[in-house]
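In: Prediction below, plus the sequence it came from.
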Amino acid sequence: MFTRAVSARPRHVVVDIAVAVGVCVLLWLVIRIGSGALAPFSPADAPSAIDTDPAALPGYAGRSLLRMFAALALSLLFTLVVGALAAKSARAEKIIIPALDILQSVPVLAYLSVTVTAFIALFPGSALGLESASVFAIFTSQAWNLTFAFYQSLVTQSAELDEAARALRLTRWQRFWKLDVPGSMIPLVWNGMMSFGGGWFFLVQSEAISVLNQKFALPGIGSYVAAASAEERTDLLLLAVGAMIIMVVAVNVLFWRPLTAWAQRFRIELSESAAAPRSLLLDLLRRSRLPGLLGRGLRPVGEGIDRAARVFGRTGAARPPRSRDASALLVVLVVVGSWLVADYVSATTGWAEVAHAAGLGLITLCRVLVVVVAASLLWVPIGVWIGMNPRVSRLAQPVVQVLASFPANFLFPFAAAVFAAWHVGLGWGGTLLMSLGAQWYVLFNAIAGASAIPNDLREAATNLRLSRWQRWRFLVLPAIFPAYVTGALTAAGGAWNASIVAEVITYGPTRLEANGLGAYITNATELGDMPRVFVGVVVMSAFVVGINRVFWRRLHRLSEHYAIQ
């Protein structure tokens, strides 16, 4: 025993040193790369060109990656606060959920049109303003999907766990960190991966900013792709695609793969799967004593917050019924907002422009419906197959994560060249390009829903000798239905947002456009025609919110009855 203890101690020391060195290197890289955000900046002298020297590509990739993780951190904070508030408060839900419907329907270009000037004014003389605008644009492509996933997980929470939390008299803070967040961990991780991929998709627009007849270019791999496309440099585009693949694989191996394996500890089941996913990095961190020391060091902070949370009482009854006050407030906001919109439209573009935009919206709506239906038919069976087979999941998850994380619009310049050479219109081609950015929401939520099915229920289905159809009808489809609704809803929102990229693509002087609302908003944004941008955004929001209210929200309510209790 003595020999074993002595021999084990050096191994722990080596692991601790390796982890400490890795953390120090990571912090040094963040400080080194992030220092560029504090460089002097003047809008009048803002560079619109990017150095396409291949030697600059690694630094550009690092800058883009730092923006992505900054946006992800903001998205996670927003999710935990807003998603919990919507799920726990009936009054807040009446405001937050419609607001999220509207916010997810607003294109990234519209956010940039409004926020670029504001952030530059907030940080005068510093590049931090433009960097903040870029991070905020990426945030808007990540946050809504994560928030919907967290909210859906909370409203479909197990009744037994809820009763246990009340019996144990947990404070609100204890319940949040010991029940709400752990119970939502699997969908949070999978939707976090999907949101991260969505951020990559809009990276070009977030770094090569063209709004209000002015162009800004931030150093990054997205702006590098835009510059190479403008110069018709296929070799540089291929180099950027290769760098992007390396970066996506590295992020998945070093970040998402360990998170996926770690999240399996939060599965609700009595028996354990025989082949759980693993990660070498996670195994290394588990052998190190440093995470435990860090946790013990932060424990007083958590205890202090817990004592403060006791002022608000312990876990109480279920959510109160919907408040008439909240409904009345919502009606007032809708009426006042509608009056202001109508007044602005009447004074600027006129109602004929709204009718024109609505007609284009119907065309884009058809493309969105095709994307969602095709993605559901194709990816739900595949997602269930991956999620319910641990051995398949171990091999397929890294591939799926890389494919979903890779920004498909990096390939759009090649698509423009091919479509132009083959005389293919962007009508159906635009639908295909939209699907490349939206289909993964369905797949990832199907995998997350299938992965969360308790192993006990799978074994029960096997013991009952259910046929394949009976297993799908009585186990699989009801179990994944809440996750599928979240995935399909966010896929539809992602398709609407992707239309601004997929309905207008360029490669050098070649510019292809498809009739649709996305092309309408893109052209208006590039010209700085703010009244038409406003009309396009309002029409797109009306389409998305109307469909969500009539169709998707009803499915959300229905999905609460299919949650595994």
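Out: Happy to help now that I have it.
In: Could you use CA atoms for every contact and neighbour count after this?
Out: Will do.
In: residues of the longest helix anywhere in the chain that come out buried?
Out: Using DSSP state H, we find that the single longest helix of the chain is helix 351-387. Within helix 351-387, the residues that count as buried by 16 or more other Cα atoms under 10 Å are 353-354, 357-361, 363-365, 367-368, 370-372, 375-376, 379-380, 383-387.
In: residues touching Leu188, list them.
Out: Neighbouring residues of Leu188 by Cα atoms under 8 Å, 6 or more residues apart in numbering: 146, 149-150.
In: sorry, back to before: who touches the following helix or strand past the longest helix of the chain?
Out: Following helix 351-387 in sequence order, the next helix or strand is helix 390-405 (DSSP states H and E). Identification of contacts with helix 390-405 by Cα under 8 Å, 6+ apart yields 193-194, 196-198, 200, 245, 248-249, 252-253, 257, 273-278, 385-387, 440.
In: Alongside the first one, take a look at this:
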Amino acid sequence: MSLLRTFPGRGALARPQRGVADVAVLFGAAALLWLLVRLAHGATVPWDEASAPSTVSTEPAELPYYAARSVLRMFAALAMSVVFTFVYAIAAARLRRAEKVLLPVLDILQSVPVLGFLSVTITGFIALFPGSQLGLECASVFAIFTSQAWNMTFAFYHSLVSQPRDLDEAARSLRLSRWQRFWRVDVPGGMIGLVWNGMMSFGGGWFFLVASEALSVNNRFYALPGIGSYVATATDEGRLDRVLLAVVAMIVLVAGVNVLFWRPLTAWAERFRVEESEAAEAPRSSTLAVLRRSHLPALLGRVFGPLVYPLDRAMTVFGRAERPLWISEGRRRAGDLVFAVVVFALIGYGVVRMVSFIADTAGFGEVVHALLLGLVTFGRVLVLVVVATLVWVPVGVWIGLNPRVSRLAQPVVQVLASFPANFLFPLVTGVLVATGIGLDWGGILLMSLGAQWYVLFNVIAGASAIPNDLREASASLRLPRALWWRKLVLPAIFPSYVTGGITAAGGAWNASIVAEIVSYHGITLTATGLGAYIKDATGTGDGARILIGVTVMSLFVVGLNRLLWQPLYALAERRFSL
């Protein structure tokens, strides 16, 4: 009887904790809803292109509102990136003919700089919403989207093509629909890599926030309320104190997003880890603990849970997950021939139009000049990738294999990776001017601040995904350190490293746009390279030079992917997928 009296006491003590969790979740949801309504209203105010402001106020009181507007744009772009990732990666991994087109197109899209997208799309977005600031907001969100989506798509595509064969056979034998397979096999199987790469892509979006909010296209300047445009205005005015204030606000902002969103998400994603033994210490999150203690998520599950089965039934129109019906070899070859003819016809038409446009405007001598500048930028990218590999692979393995270290290091790494390095460019400009170091070498450092983290994050994700039973087996066998690296760690992280390497190289090309021209309060440093060429052409609205610069950059990126990264992808699939 004494034991029976003890248990109600513990239950009574637990109930107030659940009540507090319910209140915290309800208050947080209400505050988030109010903030969304408040910020959405600011995005739809009347706006006139002729009288649009080119700067924003640098008063410190405006900084919290600007920061909230920037966060809203970042998450809107992240939502677009997730949808794009699911659709594009599934099509590339599951459709044999589409894969031959979608992967090269993804290489090209990754290589096109943010300013290249802006120069083409901003006029269309403004025309889509006349008289409203929503058009400029959409252009800004789309620019951030282009800095996030490609890395996530590559990561999810890799998880699909390296999916264990037994899972594929189980999905087919259970006669799952394509919809059921997507949500019950594909997404859970790629969740850990998707979350980590989403976190990295979010950091890439911060890096291009200034270019996405302080727009300079075709000799026109537009500024949206945001922390990126705040830094751009303070830099132009030479207000170093306001720049430092924005740096502090940015650190607080990145840390807050990490605590409230990314850290709970990474801890929640651990439920999708597939292994036969549990990790010694799983990642934890106070925010996730509060959500799990609250009754509200379970209540929402009971409300919307009954909709799952009808939705599954409705989505069977997309077919089953079995292998497609047998098609004769002649029909297959005829289909491949028609597909190839259509693709090459479209490519040929585009090439002819591009060649005629360049011949009538800038001339082919400008193409040779851009190719030489591309070789200079390529040298910087190569140095960056090699140094990032040597430095961050050991660090990433150390963090990924130690949950306690990961829990402590993740906020620091997230702040470093997400912090937009171009916020520090005014300070870097002063140091380079004072020391006499040219931007030709200093540009490598600036590019690395925005690209090296792709290697680190992917290695952390790959190391943390090593099954715990393999770790225990290697410990039981007492493998020497060199053998442990050669037989377990390097093969296990190799697929993730390839994903990190290809996105780091693409990110470095993109970062060259903002790293090869640096200015502060009338002082401008310019490095020789393709990034400076494209940025100058975009600022002056020279369409021919923009086309040449973007095309040459795409050729370099796609060529590097085909000659180096794609063979490494194939090797990762063939030999190193768990």
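Out: Received the coordinates, thanks. Note that the structure is a prediction, hence the values are computed from the model and not measured.
In: returning to what we had before: buried subset of the contacts of helix 390-405 of the first structure, written for PyMOL?
Out: This is the PyMOL syntax for the buried subset of the contacts of helix 390-405 of the first structure, where burial follows 16+ other Cα under 10 Å:
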select buried, resi 193+194+196+197+198+200+245+248+249+252+253+257+277+278+385+386+387+440
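In: Among the contacts of helix 390-405 of the first structure, which ones are in helices?
Out: Within the contacts of helix 390-405 of the first structure, residues falling in helices by DSSP H are 193-194, 196-198, 200, 245, 248-249, 257, 385-387, 440.
In: Now the two most distant members of the residues you listed.
Out: Farthest pair in these (Cα to Cα) is Trp200 and Trp385. Separation: 26.5 Å.
In: circling back to that earlier point, out of the contacts of Leu188 of the first structure, which comes closest to Ala165 of the first structure?
Out: Nearest to Ala165 of the first structure, judged by Cα to Cα, of those is Phe150 at 18.6 Å.
In: And the closest one, what's its match in the second structure?
Out: In the second structure, Phe150 of the first structure lines up with Phe156, judged by TM-score structural alignment.
In: In the first structure, what residue corresponds to Phe84 of the second structure?
Out: By TM-score structural alignment, Phe84 of the second structure lines up with Phe78 in the first structure.
In: Can you tell me, leaving aside adjacent residues, what's nearest to that match?
Out: Ala143 (7.0 Å; Cα to Cα, 6 or more residues apart in numbering).
In: count of neighbours near the one you found?
Out: Using other Cα atoms under 10 Å, Ala143 of the first structure has 28 neighbouring residues.
In: picking up where we left off before, so the match of Phe150 of the first structure sits in a helix?
Out: Yes - counting by DSSP: H, G, I helix; E, B strand; the rest coil, Phe156 of the second structure is found in a helix.
In: What does Ala417 of the first structure correspond to in the second structure?
Out: Here Ala417 of the first structure is matched to Gly430 in the second structure, going by TM-score structural alignment.
In: ok, now Cys366 of the first structure?
Out: Using TM-score structural alignment, Cys366 of the first structure pairs with Gly379 in the second structure.
In: Quick check: closest non-adjacent residue to the residue nearest the centre of the second structure.
Out: Centroid-nearest residue in the second structure: Ser201, 1.9 Å away (criterion: Cα atoms, centre = their mean). Leaving aside its sequence neighbours, Ser201 of the second structure sits nearest to Gln148 (Cα to Cα, 6+ apart; 4.5 Å).
In: picking that back up, so who does the equivalent of the residue nearest to the centre of the second structure over in the first structure touch?
Out: The alignment partner of Ser201 of the second structure in the first structure, by TM-score structural alignment, is Ser195. The contact partners of Ser195 of the first structure, by Cα under 8 Å, 6+ apart, come to 141-143, 145-146.
In: As JSON lines, these with secondary structure and distance to Val424 of the first structure would be great.
Out: As requested, these are exported to JSON lines (DSSP: H, G, I helix; E, B strand; the rest coil; distance: Cα to Cα, whole Å):
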{"residue": "Ser141", "secondary structure": "coil", "distance to Val424 of the first structure": "29"}
{"residue": "Gln142", "secondary structure": "coil", "distance to Val424 of the first structure": "32"}
{"residue": "Ala143", "secondary structure": "helix", "distance to Val424 of the first structure": "35"}
{"residue": "Asn145", "secondary structure": "helix", "distance to Val424 of the first structure": "33"}
{"residue": "Leu146", "secondary structure": "helix", "distance to Val424 of the first structure": "36"}
